[in-house]
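*Asks:* Need the 3D shape of this:
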Amino acid sequence: MEQNYSVEDLLHLMAQLRNPDGGCPWDLKQDFASIVPSTIEEAYEVAEAIEQEDFEHLHEELGDLLFQVIFYAQLGREKGYFDFSRIVDTLVRKLVRRHPHVFPSGTLYGSRSAGALDEAEVKRNWEAIKQAERTAKGDSGTLAGVATGLPALTRAAKLQKRAARVGFDWPDIAGTLDKIEEEVAELREALARGDTEHAKEELGDLLFSCVNTSRHLKVDPEAALRGSSRKFEQRFGFVEARLQGEGRQVSEATLEELNRLWDMAKGQRPPGAES
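*Replies:* Just a heads-up that it's a prediction; the model follows:
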């Protein structure tokens, strides 16, 4: 049986791709900034495989994501910033530090904890440790350290979660729903005045309020929106296929016809649903 390659083999491969003498021209052109879009894309492909329960290909998508880390490690080594071993070392030290309930001695191979904490206490300790880390970096504010490069929905949820931890939150989901209705009314008012700039602001407030509802439901807003987008694709594909079966394009159908077909599509079972 052929022996599996190791992480060391992957690091060697990456070094050869970036070798000025015979390496890959595309890989040699890349830098930290240029591969960021690929990193984001690979992360979303991992999420998609998990959401679709495509476990047959998940390991491949995880490999593609790992390759992004290996690429950054090679770039860091070339610049003298860091290498893969430092990435791993920093990660392990941070995880040991953030799990004192598992590693009470503060070392990876030290004595293990005899008792188990409940999940709520673990979360409180985790957040306290992370806050101490942020303070050590000079990020003392409640909302400090929430990356601006996150997807907008994800960042909104993280900001709201941070604020909720210090008591700034609706007591229940009813308040978030009322806020959505309030923002819809304000958006209508702005549109009625023809104030497009204010309407843009109100639309953002409406989306932010929807994220708050999602958070109270303990639903990831990005995942919820991706699900709705997939549903839209499936239903629109049904409409398009029906019209193409009649020898027509979507643009040739009336709005009434499209709405009728859309209602038919809503009645269809999604792929993979039990019959």
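
*Asks:* hey, let's count contacts and neighbours off CA atoms from now on
*Replies:* Noted.

*Asks:* Run a quick neighbour tally on the residue lying closest to residue 18 once chain neighbours are set aside.
*Replies:* Excluding its sequence neighbours, the residue lying closest to residue 18 (CA to CA, 6 or more residues apart in numbering) is residue 28, at 5.2 Å. Applying other CA atoms under 10 Å, we find 13 residues neighbouring residue 28.

*Asks:* structure for this one too, so we can compare:
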Amino acid sequence: MKQRYTVEDLEYLMSRLRDPESGCPWDLKQSFASIVPSTIEEAYEVAEAIEREDFEHLNEELGDLLFQVIFYARLGSENGYFDFARIVDTLVRKLVRRHPHVFPSGDLHGDNQTADIDEQQIKENWEAIKAAEREAKGEDGTLGGVAVGLPGLTRALKLQKRAAGVGFDWPDIGGVLDKISEEVEELRAAIQAGDTEHAKEELGDLLFACVNAARHLKADPESALRQCNRKFERRFTFVETRLKACDRLPTDASLQELDQLWEAAKVEEKS
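*Replies:* All right, here's what the predicted structure looks like:
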């Protein structure tokens, strides 16, 4: 057995899994569309490992995510669309193009000298280059090319960043917080009026405004919500554990009791 496997070994393994004669029946059944859910799941598992700072687990999760890329590359090769080498070539060319301050000659191995440039200029150049790329692809407008399939919070953040890049933005978070308050009142009015459809629309507006607040705080809304989810799980587990110690279930307790235990969980966390 080899001491350490390489990317080439991984590509060979993928070819074996997809071999029509001796491959894996499950892998042979897969298509671009069928493995998309796995790709999304693996990306989130990478994010979770980073947030937990579990770097040993991150090593494994990055491997799982890389396998998704290798799988797509194999499917692309089988269909004559692209292969792994072309994926790498396209990526390197794009990154060289988007880093002119590092590769002014436009050549990865050319005579390059890093330019004296600050972070703000780098961001502005990056966005300008991406805008030119979108225009070349026929993706017109500031918001062109923001993938519809992104999670809602993530897509809202990208749309807002694009709009802010051309000056359409609140000057500070104060305006955003006022907007959140306004949306809460509009949601309340729609609920009181019994207008369910309008209430759903107002709820969307409220979530969009909350993403704006996250952006002004330089926080990722998906990450913030995941952190909140973990906190909720932690506290609710505390409630269940306390009830279980008395041979009871949450369904056996009143809402007042559950609230008291919830507050106890918060005190426990602080201490």
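
*Asks:* care to give me the TM-score?
*Replies:* The TM-score (TM-score structural alignment, normalised by the length of structure 2) is 0.98; 271 aligned residues with a CA RMSD of 1.2 Å.

*Asks:* Which elements pack onto the host helix or strand of the residue nearest to residue 18 of structure 1?
*Replies:* Take DSSP states H and E as the rule and residue 28 of structure 1 turns out to sit in helix 25-29. Helix 25-29 of structure 1 sits against no helix or strand, with contacts defined as 3 or more CA pairs under 8 Å, 6 or more residues apart in numbering; DSSP states H and E.

*Asks:* mean deviation of that helix from structure 2?
*Replies:* Helix 25-29 of structure 1, aligned to structure 2 and superposed, deviates on average by 0.4 Å (mean CA distance after the TM-score superposition for structure 1).

*Asks:* State the next helix or strand along the chain beyond that helix.
*Replies:* helix 36-51.

*Asks:* Test my guess that the residue nearest to residue 18 of structure 1 contacts residue 20.
*Replies:* Yes. Contact criterion CA atoms under 8 Å: residue 28 of structure 1 and residue 20 qualify, at 7.2 Å.

*Asks:* The one helix or strand residue 178 of structure 2 maps to - contacts with which helices or strands?
*Replies:* Using DSSP H and E, residue 178 of structure 2 falls within helix 173-192. Judged by 3+ CA pairs under 8 Å, 6+ apart, helix 173-192 of structure 2 is in contact with helix 196-216.

*Asks:* Mean deviation, the helix or strand just after the helix it packs on versus structure 1?
*Replies:* Sequence order places helix 221-244 as the next helix or strand after helix 196-216 of structure 2, per DSSP H and E. Taken over the aligned residues, the distance from helix 221-244 of structure 2 to structure 1 averages 0.3 Å (mean CA distance after the TM-score superposition for structure 1).

*Asks:* Quick one: work out the angle between helix 221-244 of structure 2 and helix 36-51.
*Replies:* 80 degrees (axes from the mean of the first three to the mean of the last three CA atoms, to 10 degrees).

*Asks:* buried ones in the very next helix or strand once past helix 221-244 of structure 2?
*Replies:* Once the chain leaves helix 221-244 of structure 2, the next helix or strand it forms, by DSSP H and E, is helix 255-270. Buried residues in helix 255-270 of structure 2, counted by 16 or more other CA atoms under 10 Å: 258, 261-262, 265.

*Asks:* angle of helix 255-270 of structure 2 against helix 221-244?
*Replies:* 110 degrees.

*Asks:* Can you get me the centre-to-centre distance for helix 255-270 of structure 2 and its chain?
*Replies:* Centre-to-centre, helix 255-270 of structure 2 and its host chain are 32 Å apart (CA atoms, centre = their mean, to the nearest Å).

*Asks:* which strands and helices sit next to it?
*Replies:* helix 221-244.

*Asks:* which other helices and strands contact the helix it packs on?
*Replies:* Helix 221-244 of structure 2 packs on helix 152-165, helix 196-216, helix 255-270, going by 3+ CA pairs under 8 Å, 6+ apart.

*Asks:* can you tell which of those helices is closest to residue 86 of structure 2?
*Replies:* Smallest distance to residue 86 of structure 2 across these (CA to CA): 27.4 Å, for helix 152-165.

*Asks:* neighbouring contacts of that closest one?
*Replies:* 142-143, 146-148, 169, 208, 211-212, 215, 221-222 (CA atoms under 8 Å, 6 or more residues apart in numbering).

*Asks:* what about the residue nearest to residue 15 of structure 1 when sequence neighbours are not counted, which helix or strand?
*Replies:* Nearest non-adjacent residue to residue 15 of structure 1, counting by CA to CA, 6+ apart: residue 74, 6.7 Å away. Assigning secondary structure by DSSP H and E places residue 74 of structure 1 in helix 55-79.

*Asks:* What is the subsequent helix or strand relative to that helix?
*Replies:* Immediately after helix 55-79 of structure 1, counting by DSSP H and E, sits helix 84-98.

*Asks:* Now do that following helix: which elements does it pack against?
*Replies:* Going by 3+ CA pairs under 8 Å, 6+ apart, helix 84-98 of structure 1 lies up against helix 55-79, helix 119-136.

*Asks:* Need the contact partners of that helix.
*Replies:* Residues outside helix 84-98 of structure 1 that contact it (CA under 8 Å, 6+ apart) are 70, 73-74, 77, 102-103, 106-108, 125-126, 129-130.

*Asks:* please redo it, this time with the cut-off set to 10 Å
*Replies:* 11, 69-77, 102-109, 122, 125-130, 133 (CA atoms under 10 Å, 6 or more residues apart in numbering).

*Asks:* Stretch 212-222 of structure 1 too?
*Replies:* 151-154, 156-158, 160-161, 169-177, 179-180, 206-211, 224, 226-228.

*Asks:* Between the two ends of it, how far is it?
*Replies:* 12 Å (CA to CA, to the nearest Å).

*Asks:* Stretch 176-191 of structure 1 vs structure 2, average distance?
*Replies:* Following superposition, stretch 176-191 of structure 1 is found to deviate from structure 2 by 0.4 Å on average (mean CA distance after the TM-score superposition for structure 1).

*Asks:* So what's the gap between that stretch and the chain middle?
*Replies:* 27 Å.

*Asks:* List the buried residues of it.
*Replies:* 176, 179-180, 183-184, 186-187, 190-191.
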